[in-house]
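>>> this one's structure only:
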C-alpha cells in the first residue's frame, strides 16, 4: 500500500526536487555572470549528475538489432568553487534493492557482461561548474551470430544505478543518482522530432524519373506513426490550426485540424483533380480527438475505382465516404503528388510535416511513414502498423515511399522503398532518446 502511494507520488516529489535544482542552477548562472558571491552562503555548494537534474530515471531502450549503445552524462556543481573539485562516477549495485523497495518494482541489476563502463574520476576546475562528458557504454546486446546467442533478454527491463561521489564536495540530494532503465526491446525505439521542422523531397521536383512514380495514380494510402507534443494554436511562425502529417495541400493531404474544425481530429483533404472528394470528415466530432503525448498509427486511403475514401486510427476505421470523388479514371484526372514537376507553385509540394506554408508543421514525433499506390485494406493496415514482415523492397512494388525514420542522427531520411526518394530535413533534426512505441496489435499479426 505504502509502496504504491510512493510510486504515484513520484511526479510530485520530482517537481519539488526540480524546484530546488532550478534555484541552484539560477545561482550558478548568476555566479558565472559575476552577480553572486558564494560567501553569502545562500546554501552550501554541491555536486550532482546533469541527467538527474529533472528526473532520476533515465530510459535506455535499444532496438533488438543494436549490438552496442551508449549514454552520456556530466558532473555539475551548483556554482563555481574556488578550488578544483574531483568527483567519481560509478555503478552502485546496492541501490537496486533500495529502488525496488521504494517503487514496488522487481528489476534485476544489469548483468556485467553487457556493461562497458568502469568507475570514472573527473575534475571540475576552479571557477567552472561542469565536468567533461562521461560515456556509459553497453555491449553485446544482440549476442553472437544469427541466433543471437547470449543476447540480453528481449523486452525485459534491467536496472543500472549510477551515482556520483566526492571527497571535496557534498552531493545534492535527489540528483546525485541516476537509475538507467535498460531494455532491449522488440518495439520501435527511434523516431524523429518534427518541431518547427519538416521533411522535403527535392527529387520529386524534377520532371520525369521519380516524379512519374508519384503521378498518374489511381489509388493512394498514407500511413505513419505519430506522437503530437502539443496541438498549437500559435507557433514559432504565427497562428496555427493544423498539424500536417503528409501529402499535398488541396490535392491529397492527411492532417490534424483545420479552420472551423476540431483542432485535434484527423482530416483527409482530397480536393485535387484526381480525388475531388473534398474533406473527410467535413464536420467535427470531439469523440475522435487525438491526445497529445500518445503514439497513434494514422492512415488514410482513396481509390478512384471504388470512389471510396477512408481514415484509420490505430488500425480501426474512423471515417468513410462512399461514392465520392472522380467519376472516371482517365489520363486527365489521375492523382498527382509530384506537383512541382508539373510546374505548380512551391506551396503545392509533397512533404512530411509541412503543407502550404510554414505555419502548419507536425509539432511532434514521427516514424514508419509510408505512401502506397494502392488503397490498403483495414486488415493490411492493422497487421502492418509497426513493420512490414520479411521486408525486401522488391516484394512491395506498390510501396512508393517508405521512411522508417530509424537513422537516429543526421538530416537525411532514407527511403527504404525500391524508388529511393530520400528526404531532407528543413533544419537540423532532433532525435529524442527514450523512444519506445507500444505495439497494440502484438500477438495478433
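Nice, I can see it. A quick note: this is a predicted structure, and the numbers were derived from the prediction, not measured.
>>> CA atoms for contacts and neighbours, from now on please.
Fine.
>>> Identify the residue spatially nearest to residue 221, adjacent ones excluded.
Closest residue in space to residue 221, ignoring its immediate chain neighbours: residue 301 at 4.4 Å, by Cα to Cα, 6 or more residues apart in numbering.
>>> Confirm for me that residue 313 is in contact with residue 301.
No - Residue 313 is beyond contact range of residue 301, at 12.0 Å (criterion: Cα atoms under 8 Å).
>>> So the two - more neighbours on which side?
A count of neighbours by other Cα atoms under 10 Å puts residue 301 above the other of residue 313 and residue 301, at 26 against 20.
>>> isn't the more buried one right up against residue 309?
Yes - look at residue 301 against residue 309 with Cα under 8 Å: they come within range, at 5.6 Å.
>>> if we can go back for a sec, so which strand or helix has the residue nearest to residue 221?
Residue 301 belongs to strand 295-303 when assigned by DSSP states H and E.
>>> ok, and what's touching the helix or strand that that strand is followed by?
Heading C-terminal from strand 295-303, the first helix or strand you meet, by DSSP H and E, is strand 308-313. The contact list for strand 308-313 (Cα atoms under 8 Å, 6 or more residues apart in numbering) reads 266-268, 277, 280, 296-303, 317-325, 378.
>>> Please, which helix or strand holds residue 20?
Judged by DSSP H and E, residue 20 forms part of helix 2-32.
>>> name the helices or strands packed onto that helix?
Helices and strands touching helix 2-32, by 3 or more Cα pairs under 8 Å, 6 or more residues apart in numbering; DSSP states H and E, are helix 95-103.
>>> Recalculate using a threshold of 10 Å.
Counting contacts by 3 or more Cα pairs under 10 Å, 6 or more residues apart in numbering; DSSP states H and E, helix 2-32 packs against strand 75-77, helix 95-103.
>>> Could you point out which of those sits nearest residue 118?
The closest of these to residue 118 is strand 75-77. By Cα to Cα, the value is 15.7 Å.
>>> by contact count, what packs against the closest one?
Using 3+ Cα pairs under 10 Å, 6+ apart: strand 75-77 touches helix 2-32, strand 47-49, strand 85-91, strand 120-124.
>>> got another, please set it beside the one above:
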C-alpha cells in the first residue's frame, strides 16, 4: 500500500461584515453591498447512481438593513466555470442545461431587512453524468436595483463530482501496519512532508470491532496522531492528538463495519486545529498559545517517533479493520 502525496493550493476569498451602532454606520467608509448569503462559496455533491435529483435554495444578504426595497435577479453563468477552476485548481466543466432549472430567479430584499427571499435551483438526471468528470454550476447575482453588488461574494458554485469506489483496501489486524520507507530513512524525497505550516490528514476506515485499548489510524505518537480511544474515552471514540491539546467528544463516536471518512487539519498561522467525521466538523481548538511547522517525513514527537499507518508507540495499538485512501495535503482543506 502506498501513501499518495498531493500538492495543491487552495485560494479562498470572501468578505465579512459586522453591524455597528447607528452613529457609526452612518459614517461607515463602505457602501451597503449585497452578496450571496452562504457559509461557503462552494457546495459539493456526489455523483452516484442513487443520487438522481435534488433542490437547493439561494438568497442574498446585506451587512446592515436595506434602506429601500431591492429587486434581485439570480442567473446561471456557465462562463464562470473558468473562474472556479482558476480559484480552486480544478478542471470542472459547466453543468449542462438538461441537468438543472433555475426557478424564476427573482428575489426581493425588503426595506429594513438584511436577507432576501429565496430562489430555488432544481437538479435532475444527475445519475446520467460522467462520474469521472467534475461539473460546476455557477449561480450569480446578475442584477440588484439601487444597491451595489459585492463582486467577491456574488457567485455560488454547485460542484458535482464522482464518489470514488473503494476497490483496494488494507486489511489491518494485530502486528499488521504500514510504514513509509522514505519517512523511516529520512530520504530527501520525504522533505515534502516536513516544515508544513498547514496540513490535512484524511483517510477512509471501517472498523470491525472496538475493544478496550487504543487503536491507531495514522500519525506520529506525541505529535499529530489520529487514534481511537484512550484513557477515559470510550472504545469507539476517535481522538485527534496534537502538541497543543487533544480533540475528542461524544460527537466522535464511530460505528462498526461501516466506511467512515475522517480528516484532521492544522493551520499554524490561524493557530487552530480541527477534526472532521464524514465532512462534519466534530471538534476544534483555536487561539493556540504557540505554533510551529509540523513534520511527518522525519522523527518527531514523543521520543522521536516516526509516521505510521495503523501503528503508534508499541504493539497492541493496531487497528482492527480496513483502511483506504490515505492522504497528506499541504493545505487546510474545507
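On my side now, so go ahead. Fair warning: this is a prediction, and the values are worked out from it, not measured in the lab.
>>> Structural similarity score between the chains, please.
TM-score for the superposed chains, counting by TM-score structural alignment, normalised by the length of the second structure: 0.51, backed by 216 aligned residues with a Cα RMSD of 4.6 Å.
>>> Out of the helices and strands packed on helix 2-32 of the first structure, which gets nearest to residue 405 of the first structure?
strand 75-77 (32.0 Å).
>>> tell me, the closest one lands on which residues of the second structure?
On the basis of TM-score structural alignment, strand 75-77 of the first structure is assigned to residues 60-62 in the second structure.
>>> Residue 132 of the second structure against residue 161, yeah?
Yes - counting by Cα atoms under 10 Å, residue 161 is a contact partner of residue 132 of the second structure at 7.5 Å.
>>> So these two - more neighbours on which side?
In this view residue 132 of the second structure and residue 161 are compared by other Cα under 10 Å, and residue 161 has more residues nearby, 19 against 10.
>>> Pull the contacting residues for the aligned partner of the more buried one in the first structure.
Using TM-score structural alignment, the equivalent of residue 161 of the second structure in the first structure is residue 183. Neighbouring residues of residue 183 of the first structure by Cα atoms under 10 Å, 6 or more residues apart in numbering: 59-64, 110, 141, 152-159, 436.
>>> Among those, name the buried ones.
59-64, 110, 141, 152, 155, 157-159, 436 (16 or more other Cα atoms under 10 Å).
>>> what's near enough to touch residue 101 of the second structure?
Applying Cα under 10 Å, 6+ apart, we find residue 101 of the second structure in contact with 55, 76, 120-124.
>>> Of these, which are reproduced in the first structure?
Counting by both residues aligned by TM-score structural alignment, their matches' Cα atoms under 10 Å, the first structure reproduces these contacts from the contacts of residue 101 of the second structure: 55, 120-124.
>>> can you tell me which two in these are farthest apart?
The widest separation within these (Cα to Cα) is 13.1 Å, between 120 and 124.
>>> which neighbours do these two share?
55, 101.
>>> picking up where we left off before, so which of the kept ones among the contacts of residue 101 of the second structure is the closest to residue 241 of the second structure?
residue 55 (38.6 Å).
>>> Tell me, how many residues neighbour the nearest residue to that closest one once chain neighbours are set aside?
Distances taken as Cα to Cα, 6+ apart place residue 122 nearest to residue 55 of the second structure, at 4.4 Å, with adjacent residues excluded. Residue 122 of the second structure: 14 surrounding residues under other Cα under 10 Å.
>>> which residues touch residue 122 of the second structure?
53-57, 99-103.
>>> Repeat that for residue 157 of the second structure.
Shown in contact with residue 157 of the second structure (Cα under 10 Å, 6+ apart): 40-44, 76, 80-81, 84, 135-140.
>>> returning to that earlier point: just the angle between the strand holding residue 301 of the first structure and strand 308-313, please?
Taking axes from the mean of the first three to the mean of the last three Cα atoms, to 10 degrees, one finds strand 295-303 of the first structure and strand 308-313 inclined to each other by 170 degrees.
>>> From the contact counts, what lies against strand 295-303 of the first structure?
Counting contacts by 3+ Cα pairs under 10 Å, 6+ apart, strand 295-303 of the first structure packs against strand 219-228, strand 252-258, strand 261-270, strand 308-313, strand 316-322, strand 364-372, helix 378-383.
>>> Any chance of CSV for these, columns distance to residue 188 of the first structure?
Listed next are these as CSV, based on distance: least, Cα to Cα, whole Å:
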stretch, distance to residue 188 of the first structure
strand 219-228, 10
strand 252-258, 23
strand 261-270, 23
strand 308-313, 18
strand 316-322, 21
strand 364-372, 8
helix 378-383, 15
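>>> And the ones you listed: which comes nearest residue 41 of the first structure?
Residue 41 of the first structure lies closest to strand 364-372 among those, at 43.0 Å (Cα to Cα).
>>> hmm, who's touching stretch 78-92 of the second structure?
Contacts with stretch 78-92 of the second structure, where a contact means Cα under 10 Å, 6+ apart, come from 8-13, 41-42, 93-97, 133-140, 155-157, 159-161.
>>> for that stretch, which positions count as buried?
Neighbour counts over stretch 78-92 of the second structure (16+ other Cα under 10 Å) mark 78, 80-82, 84, 88, 92 as buried.
>>> Which element, helix or strand, includes residue 122 of the second structure?
In this assignment (DSSP H and E), residue 122 of the second structure forms part of strand 119-123.
>>> against the first structure, where does that strand fall?
Per TM-score structural alignment, the counterpart of strand 119-123 of the second structure in the first structure is residues 134-138.
>>> Check the mean deviation of the matching stretch from the second structure.
Superposed on the second structure, stretch 134-138 of the first structure shows a mean distance to its aligned partners of 2.1 Å (mean Cα distance after the TM-score superposition for the first structure).
>>> in that stretch, what's buried?
Applying a neighbour-count criterion of 16+ other Cα under 10 Å, one finds 134, 136, 138 buried in stretch 134-138 of the first structure.
>>> Give me the distance between the last one and residue 369 of the first structure.
When you say that, I think you mean residue 138 of the first structure. As judged by Cα to Cα, to the nearest Å, residue 138 of the first structure and residue 369 of the first structure stand 29 Å apart.
>>> ok, for residue 366 of the first structure, nearest residue in space, not its chain neighbours?
Nearest residue to residue 366 of the first structure in three dimensions, chain neighbours excluded: residue 226, at 4.6 Å (Cα to Cα, 6+ apart).
>>> And for the one you found, the neighbour number?
Other residues lying near residue 226 of the first structure total 25 when counted by other Cα under 10 Å.
>>> same deal with residue 441 of the first structure?
The number of residues packed near residue 441 of the first structure is 14, by other Cα under 10 Å.
>>> got it, and residue 171 of the second structure?
Neighbours of residue 171 of the second structure (other Cα under 10 Å): 15.
>>> hang on, isn't it packed against residue 323?
Yes - using Cα under 10 Å, residue 171 of the second structure makes contact with residue 323 at a distance of 6.7 Å.
>>> any residues in contact with both of these two?
Residues within reach of residue 171 of the second structure and of residue 323 at once, by Cα under 10 Å, 6+ apart, are 206-207.
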